[in-house]
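[1] sequence and computational prediction follow.
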Amino acid sequence: MTQYLISFNDGAMDHIPGEDMPDVGKAAHAAVQEAVNAGVWVFGAGLERQRASVVATDGMVTDGPYPETKEIIGGFVVVDVASREEALAWAAKFAGACRCAQEVRQLMPDPELDAMLRRADRRS
């Protein structure tokens, strides 16, 4: 299985009237429940708007907002599926539920991290 990040940009849902947001929330949670039931859900969340901090390699912290930034992630889901086509199908479900386009990107595999996690599991 391969993990995919499905995300949407901050502001992508701004076109939705406030009175429709409870219905959008219900639809989004139904899509999440479907992913959980299918066993593909890994993690997901909405992100606070423009509340980012950037930590430099020297430890210096710069707090946003960053108006020069063109695109900021507004929310995301990580799914673990067998193929890109399956990830795109899940993205379509989330796009319909959230009423906004979704970007799909494959997460890079990390065999060393996988080995670390297996060792940690054996110690538990």
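    Okay, I see it. Numbering: from 1, shown residues only.

[2] make it CA atoms for all contacts and neighbour counts henceforth
    Noted.

[3] now for the closest residue to Q50 other than its chain neighbours: which residues touch it?
    The spatial neighbour of Q50 that comes closest, neighbours along the chain excluded (Cα to Cα, 6 or more residues apart in numbering), is P65 at 5.0 Å. P65 makes contacts with 50-52, as judged by Cα atoms under 8 Å, 6 or more residues apart in numbering.

[4] this is the comparison structure:
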Amino acid sequence: MAKYLISFPSAAMVVSGAELAAAGQDAHAVIEAAKAAGVYVFGGGIDEGVPPVRVSASGAAVEGGYPWAPPITGGFTVLEVPTREEALSWAVRMAAACRCDQELRVFGSDAQSVTTEEPRDESRP
């Protein structure tokens, strides 16, 4: 199965104050449905009040992102699903909930980056 990123930049979400609370509730409902379906990996939003830090290969750290790139803002969700069609289906649900277009991207596969978790023994505390 592949992992997919569903995301939007902050500027894409043009929702009135009254509608913002409903959009948040609807987005959370989609997340809960993804959790119930066992496809939710993680998600959240970029805290735009905390500036990024760019770290060089030498270890030097400078406040701010790449000066030539647009800032990364907004919200995102990562899902793991068997097909692109299923990922598109979830993106449609998220777009409707957030009241704005969503971008769908697939993560490339890298065997070194894959983690495996030991099955939990439910009989042990």
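    Happy to help now that I have it. These numbers were taken from a predicted model, which means no experiment stands behind them.

[5] superposing both, give me the TM-score.
    Remark: TM-score between the superposed chains equals 0.82 [TM-score structural alignment, normalised by the length of structure 1]; 119 aligned residues with a Cα RMSD of 2.3 Å.

[6] quick one: the residue most central in space within structure 1 from A97 of structure 1, how far?
    In structure 1, the C-alpha nearest the mean C-alpha coordinate belongs to F76, at 1.6 Å (Cα atoms, centre = their mean). Applying Cα to Cα, to the nearest Å, the value for F76 of structure 1 to A97 of structure 1 is 13 Å.

[7] going by residue numbers, what spans are helices in structure 2?
    Ranges of helices within structure 2 are 17-36, 84-98, based on DSSP state H.

[8] can I get those in a markdown table with mean neighbour count and distance to I6 of structure 2?
    Output for those, formatted as a markdown table (neighbours: other Cα atoms under 10 Å; distance: least, Cα to Cα, whole Å):
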| stretch | mean neighbour count | distance to I6 of structure 2 |
| --- | --- | --- |
| helix 17-36 | 15 | 12 |
| helix 84-98 | 19 | 6 |
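
[9] with distance to E118 of structure 2 added, can I get the ones you listed in a markdown table?
    As requested, the helices of structure 2 are exported to a markdown table (distance: least, Cα to Cα, whole Å):
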| stretch | distance to E118 of structure 2 |
| --- | --- |
| helix 17-36 | 20 |
| helix 84-98 | 26 |
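
[10] identify the residues contacting stretch 26-43 of structure 1?
    Contact with stretch 26-43 of structure 1 is made by 77-81, 90, 93-94, 97-98, as judged by Cα under 8 Å, 6+ apart.

[11] just the strands in structure 2 please.
    Taking DSSP state E as the test, the strands found in structure 2 are 2-8, 40-45, 53-55, 61-63, 75-81, 103-106.

[12] looking at the contacts of P65 of structure 1, which one is closest to D58 of structure 1?
    Of all these, D58 of structure 1 sits closest to A52, with 17.6 Å by Cα to Cα.

[13] give me the aligned partner of the closest one over in structure 2.
    Using TM-score structural alignment, the equivalent of A52 of structure 1 in structure 2 is P52.

[14] from A2 of structure 2, how far off is that match?
    28 Å.

[15] pull the contacting residues for G64 of structure 2.
    Shown in contact with G64 of structure 2 (Cα under 8 Å, 6+ apart): 51-54.

[16] can you select the buried ones among the residues you listed for me in PyMOL?
    Buried residues within the contacts of G64 of structure 2, by 16 or more other Cα atoms under 10 Å, are selected in PyMOL with:
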select buried, resi 52
